[in-house]
Every structure is written in structure tokens, then in C-alpha cells.
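Participant: Here's my sequence, what's the structure:
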Amino acid sequence: MKTLTEREIKALIHLLGDDDIKTAQIARQRLIESRQEAQPFLEDARTSLDPHVRTRVYSILERLRLDELGERFRHFAAMPSAWIDLEEGAFLIAESGYPTINRQHYRDMLDSMAQTFKERMEEQGLKGRELIEALNHYFFEELGFTGNRDNYYDADNSYLNQVLDRRLGIPISLSLVYLLIARRLRIPVVGISMPGHFLLQYNDSLFIDAFEKGQLLNRGECVQFLMTNGFGFHPAYLSPTPTRFMLVRMLTNLIQIYSTQDPDRADSLSAFRDMLTQSYAKV
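Facilitator: Just a heads-up that it's a prediction; the model follows:
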């Protein structure tokens, strides 16, 4: 493809403000294709006097940023499933919404939460159900994590940094934070990706509903939920979820949210999801 000159790039940026949508879309696509040459000029155009140009330049820069993030996600997804790290994957997803996220700040936050409970766990010699009940009290009552019932479909419910900052989330994101703390403590907790709901399981016995402030369930109650909600039952529904597919489910939630309000972002996240599933299929 022919390299664009400075004059051509500036002309295309000017066309982003054209009243004819097709003309603006053609200019947009050409600028995306010429990303390396165009990006410095697009950055300058953030302050354009034309509001249409400003809005469309922001959209292009977001697309370029997500494409770059997609390359890093591709390398991550290509790793063998046993090497896929849940925390790293969650941070990559969070970066799609918050590009300047300070990972170390949030890792330190998780470390501190785990350390506080570790001291209590060791001092009191907590084990079994008593251990989980104490961890639930700490996580949901003392730290204040809770389900966001008032705004369930807020995208921030799915970004790790926002769940940690706001202490609000949906079943899978609350379970994510719980898991990351439990793993620091070497407590055997896994994710259970049931149809219609996401749970945690401790030591192959207790099921934990993070959206219901750690409500403890037995296997029969989980089966009853599945049957009552029309999913039927299959043993796989209550099997531990591989890390790769927990990330797939997190991405699916965001794709559904953005599909109408930000189709470009939804497309980028769909590509991330495809990378995870396609890499798995090649193994």
C-alpha cells in the first residue's frame, strides 16, 4: 500500500468532518490502514475545532490502541492453557477499558487483602467450612464487596481495577477477586461456570455464591437452580472452569454490553475472545 504524505493525511483527517457519512468512513478506514504514518497527526487533531473531527479522531485512536493491545493479547492467548494466568488475563481485559491502569497498585491491593486474612487464618487455625465462613465475612462484610444490582450491565462491573476500587461487581468479577485472594492464601477454590450464573467451589465440596455475599450451597441446591431455570443438568455444569474459559466468559459479558453502545470496542473484544478459543482449538 502506498505510503501517505503529510498533506494526504491531513486531508483525510479533514474529511472525517464531512457531512457525507460514507466519505468520512472511507477517510477513517484509510487512516486506520496507515496507522504508523497517521498516528502523530491524529494525536494533533484531538484539539480540532470541528467537533465531528474530534469525535471521529478519538474513535480511530481508540481502535489503534485496541489493535496494539490485541497483539499482546494474541501472544497471551497462544500460550498453552496450563500457562494461562488468570490475573494477567484480567489485567489485559481491564486495560481495554483503562489503558493507563497501574497494575502494581492493584497487585499490592490484592496482596494486602490476602496478608490481612492470612494473619487471622494462621492465628485462629481456621480450616474447612469455618475457614470459608471467615473468608466470606472478611471479603463481603469487612472489605465490602457486593453485587451491583442497581446497575448490573455497567461495563465497570467487569474490569478488575474498577471492581477493586468500587467493591462492586457481577458474579464472575466478584468471583475473580475472591479467587485471586484465595490463591495468594493457597486456599483450594476454583471457578464454576454454570449456565446462567457463576459460582466458586471450595475443596470439591462447598459452592460459594459471590453475588449473594458468599451464600454457601451444596451440589443438590446447584442442580435445583439449573433445573428451575430451564438449563437441565449435566455434570460438566458443575466442573471447574479452565482459566481460558473464565476469561472468555468475562469478555462475552463486555461484548454484550458494548454491542449497541460501542460496536468498534465490541468488535475488538470479540477478536480477543476468538484468540482465546482458536488457540485452544489448535492445542
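Participant: When you work out contacts or count neighbours from here on, use the C-alpha atoms and nothing else.
Facilitator: Will do.
Participant: got the contact list for the residue nearest the centre of the chain?
Facilitator: The geometric centre of the chain, computed from its C-alpha atoms, lies nearest to Ile93 (Cα atoms, centre = their mean), at 4.1 Å. Residues near Ile93 by Cα atoms under 8 Å, 6 or more residues apart in numbering: Tyr159, Leu251.
Participant: quick one: secondary structure of it?
Facilitator: Three-state assignment for Ile93 (DSSP: H, G, I helix; E, B strand; the rest coil): helix.
Participant: so how far is Asp44 from it?
Facilitator: Counting by Cα to Cα, to the nearest Å, the gap from Ile93 to Asp44 is 28 Å.
Participant: can you give me the strands in the stretch 51-200 of the chain?
Facilitator: With strands called from DSSP state E, counting those that start in this stretch, the stretch 51-200 of the chain shows them at 146-147, 168-169, 189-194, 197-202.
Participant: can these go into CSV with extra columns for mean neighbour count and distance to Leu176?
Facilitator: What follows is those, written out as CSV (neighbours: other Cα atoms under 10 Å; distance: least, Cα to Cα, whole Å):
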stretch, mean neighbour count, distance to Leu176
strand 146-147, 22, 13
strand 168-169, 26, 10
strand 189-194, 23, 8
strand 197-202, 22, 9
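Participant: Here is the second sequence; please produce its structure so I can put it next to the first one:
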Amino acid sequence: MKKNRIKALINLLDDPDTLVFETVEKELLKENHTIIPALEKKWENSYDETCQERIENLIQNLQFKKTRTLLKEWITTEEQDLLEGFLAVDRFQYPDINQMVIFQKVEKIKNTVWLELNDSLTLLEKITILNHFLFNIHGFSINHKNIHSPQNCYLNQLLDTKRGNPVSLSLFYTILARKLGLPAYFVDFPKNPLIAIVHRDLAKRVHGKNTLSDVLFYINPSNKGSIASRKEVGYHLKKNNYSPQERFAEPQPDSLFLQRLLESLQYSFQEVGFSEKKDRVHELLKLFAKR
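Facilitator: Purely as a prediction, here's the structure:
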């Protein structure tokens, strides 16, 4: 019965009466992305440009609804997977993205590094190897030529072009590091995210038993994985009057990491003049405030 009702509604999309269309649109938007194939079939069989435009807008709205649902589920999940969160953002622009292909590409890069690691290496030595493969062998870097391109924010584009922005590159770095068993966490350092390598016992051994932080050292993926000490980071924050220092020097939740990615995407759309997409990203950012 429901299938027949949806089919009947879709057939009314070419009705010239605006009030009829508005009613039909309202009903169809109550559905989810599973009706998209039926909408696409209607589009293919229609020779009415107005009808086709209506269908295109409907499909875009349903795809956005799906992206919003996935992101909301990710935000409210206790054990958040950064890779899945990153892919939820990708769906904003690439709703039909093949996740398996992305998983395979990430796994392939991870394996090139994993083959060079062993338990006798220190965390610093392991990070040095990861940096070498990611930035020297695979050639990942910041897209300085077009830093405001929205494409910098998507994982599939990052994997294809090897270019991203500070947030997307740091996200990808963290995903790889964790897959390699490295304790990597997001640090909301001003203007440029850092990655903290965290180990409670080693931190006490290196920085003294009375240390209040579990951070061993920091990594800057935007500068080919350069290493910064706790002292260097603290000095920079103090010099530039960032307070409290813990807010900018200690690990933050993964949800904030993804929020920063969406803020970067929103800013990119603003810079290139895509106001409608900027507003859509703003809708996604509201999900974080509701948590």
C-alpha cells in the first residue's frame, strides 16, 4: 500500500498546479533516501524541465536528510569511529560514495607503514616512520595553492589528490596512527590542529611523576609531521595569551575534531561563494550544539 502511495505521489510531480506540488513535496520529504531510485526513474522518463528540476531538488534534500541522520547517529554513539565520521562528512558532497573503496585505500596506506614497525621501537621512532611514509613516500601535504577549496575537506579527495587542509590532514593522520596502535588524539591548537601522543606511564617517566598531563609530545601534520615538545607548545600559548592552556594543549573529544572539519567546510563554501551549501553545513553543525 505504501509503495503504491509513493508511486502515486511521484507521478504527481509534473502537475502544473503549484499547490499540488507543494503538498506532494511535503509528503515525499517525510520519506527517506530509499525512494531516490523511484525518483530517478521518474526523472529519466520525464521531458518536463520543471518536473526534472523538482525531482533534482527532492533528491538533494533526501540525500542531505540521510547525511544528517548518519552524522547525528555518529555524534550520539559512545565509541565513535573517526573514519566513519569522516565519511559521513564526505556524503554531504558525495552521497553515493563507495565506502569499501575508501576503506581499502586507507588500509593499503596503513599496511605500508605497519610493515616497518616492530615492538622494539619507541613511540617517537614509530611516529618518525609514519611521517616518512605519509609525507615523503605517499606525498600528502597541505593544498597551499587552493587552501579554501571545499574539496580539501573530503576524505575521498584527500586520498585521490594527496592534498587537504590542516583539519582534514590531521584527521587522516589520527586515523592512520590509531590503526597502527599509536595513542593519537586531537588537540584544538589555535588556527592549526595538533595531534598529541598520549601515554600516562611514559609521561610520568619523562616529565616527572608529578606531571598533570599524559601528553608525551605533539605532532603537526600541517608541517610534515614535525614534532613539538610540551614546553614548546606551552610557550607558544603563553606568548599569545591563550588561556586556559589546558583547553588548547590537552586532547579533546573526537566529536570536536569532526566539528572543526565541518566549520572548515562551511568557511570554504563561504569563501568560494556557495551560500546555499554553507547554510546546509551550518545545519549539520547545529547537531553538535544539541549534544
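Participant: Alignment lookup: the residue nearest to the centre of structure 1 to structure 2.
Facilitator: The pairwise alignment with structure 2 assigns Ile93 of structure 1 to Val89, based on TM-score structural alignment.
Participant: so how far is Asn98 of structure 2 from the nearest residue to Glu25 of structure 2 once chain neighbours are set aside?
Facilitator: Closest residue to Glu25 of structure 2 apart from its sequence neighbours, by Cα to Cα, 6 or more residues apart in numbering: Leu58 at 7.4 Å. Counting by Cα to Cα, the separation of Leu58 of structure 2 from Asn98 of structure 2 is 22 Å.
Participant: Then Lys72 of structure 2?
Facilitator: In this structure, Lys72 of structure 2 and Asn98 of structure 2 are separated by 20 Å, where distance is defined by Cα to Cα.
Participant: And for Ser170 of structure 2?
Facilitator: Per Cα to Cα, Ser170 of structure 2 is found 22 Å from Asn98 of structure 2.
Participant: who's more crowded, these two?
Facilitator: Ser170 (26 against 12; other Cα atoms under 10 Å).
Participant: Pull the contacting residues for that one.
Facilitator: Residues counted as contacts of Ser170 of structure 2 (Cα under 8 Å, 6+ apart) are Pro193, Leu194, Ile195, Asn220, Pro221, Ser222.
Participant: Could you check how far stretch 158-165 of structure 2 is from the centre of its chain?
Facilitator: On the basis of Cα atoms, centre = their mean, to the nearest Å, stretch 158-165 of structure 2 is displaced by 13 Å from the centre of the chain it belongs to.
Participant: Pull out the buried residues from it.
Facilitator: When neighbours are counted by 16 or more other Cα atoms under 10 Å, the buried residues of stretch 158-165 of structure 2 are found to be Leu158, Leu159, Lys162, Arg163, Gly164, Asn165.
Participant: just the helices in structure 1 please.
Facilitator: Counting by DSSP state H, structure 1 forms helices over residues 6-15, 21-33, 35-44, 51-77, 86-97, 103-124, 128-136, 160-166, 171-184, 219-228, 243-261, 263-282, given from the N-terminal end onward.
Participant: Could you export these to CSV, including columns for distance to Asp150 of structure 1?
Facilitator: Output for those, formatted as CSV (distance: least, Cα to Cα, whole Å):
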stretch, distance to Asp150 of structure 1
helix 6-15, 41
helix 21-33, 37
helix 35-44, 37
helix 51-77, 29
helix 86-97, 21
helix 103-124, 25
helix 128-136, 22
helix 160-166, 14
helix 171-184, 14
helix 219-228, 23
helix 243-261, 15
helix 263-282, 23
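Participant: closest to Pro235 of structure 1 out of those helices?
Facilitator: Pro235 of structure 1 lies closest to helix 219-228 among those, at 9.4 Å (Cα to Cα).
Participant: who's in contact with that closest one?
Facilitator: Contacts of helix 219-228 of structure 1 with the rest of the structure, by Cα under 8 Å, 6+ apart, involve Pro195, Ser205, Leu206, Phe207, Gly232, Phe233.
Participant: Among those, which one has the most neighbours?
Facilitator: The most crowded member of the contacts of helix 219-228 of structure 1, judged by other Cα under 10 Å, is Phe207 (24 neighbours).
Participant: residue contacts, the equivalent of it over in structure 2?
Facilitator: Structural alignment (TM-score structural alignment) places Phe207 of structure 1 against Tyr218 in structure 2. Shown here is Tyr218 of structure 2, whose contacts under the criterion Cα under 8 Å, 6+ apart are Leu194, Ile195, Ala196, Ile197, Ile227, Ala228, Ser229, Arg230.
Participant: Kindly indicate which of these lies nearest Leu115 of structure 2.
Facilitator: Ile197 (20.8 Å).
Participant: And the closest residue in space to the closest one that isn't next to it in sequence, how far from Leu115 of structure 2?
Facilitator: The spatially closest residue to Ile197 of structure 2, leaving aside those adjacent along the chain, is Ala184, at 4.9 Å (Cα to Cα, 6+ apart). If you measure Ala184 of structure 2 against Leu115 of structure 2 using Cα to Cα, the figure is 19 Å.
Participant: same thing with Thr128 of structure 2?
Facilitator: As defined by Cα to Cα, Thr128 of structure 2 lies at a distance of 14 Å from Leu115 of structure 2.
Participant: More neighbours: which of those two?
Facilitator: The neighbour comparison of Thr128 of structure 2 against Leu115 (other Cα under 10 Å) goes to Thr128, with 15 against 8.
Participant: Just give me the match in structure 1 for that one.
Facilitator: Per TM-score structural alignment, the equivalent position to Thr128 of structure 2 in structure 1 is Glu133.
Participant: any idea how far Ala38 of structure 1 is from that match?
Facilitator: Separation of Glu133 of structure 1 from Ala38 of structure 1 (Cα to Cα) stands at 56 Å.
Participant: can you list contacts of stretch 22-33 of structure 2?
Facilitator: Judged by Cα under 8 Å, 6+ apart, the contacts made with stretch 22-33 of structure 2 from elsewhere in the structure are Ile6, Leu9, Ile10, Leu12, Leu13, Leu58, Ile59, Asn61, Leu62, Gln63, Lys65, Lys66.
Participant: what two of these are the furthest from one another?
Facilitator: With Cα to Cα as the measure, no two of the contacts of stretch 22-33 of structure 2 lie farther apart than Leu12 and Lys66, at 23.6 Å.
Participant: Can you find the partner of Ser268 of structure 2 in structure 1?
Facilitator: Using TM-score structural alignment as the criterion, the counterpart of Ser268 of structure 2 in structure 1 is Ile257.
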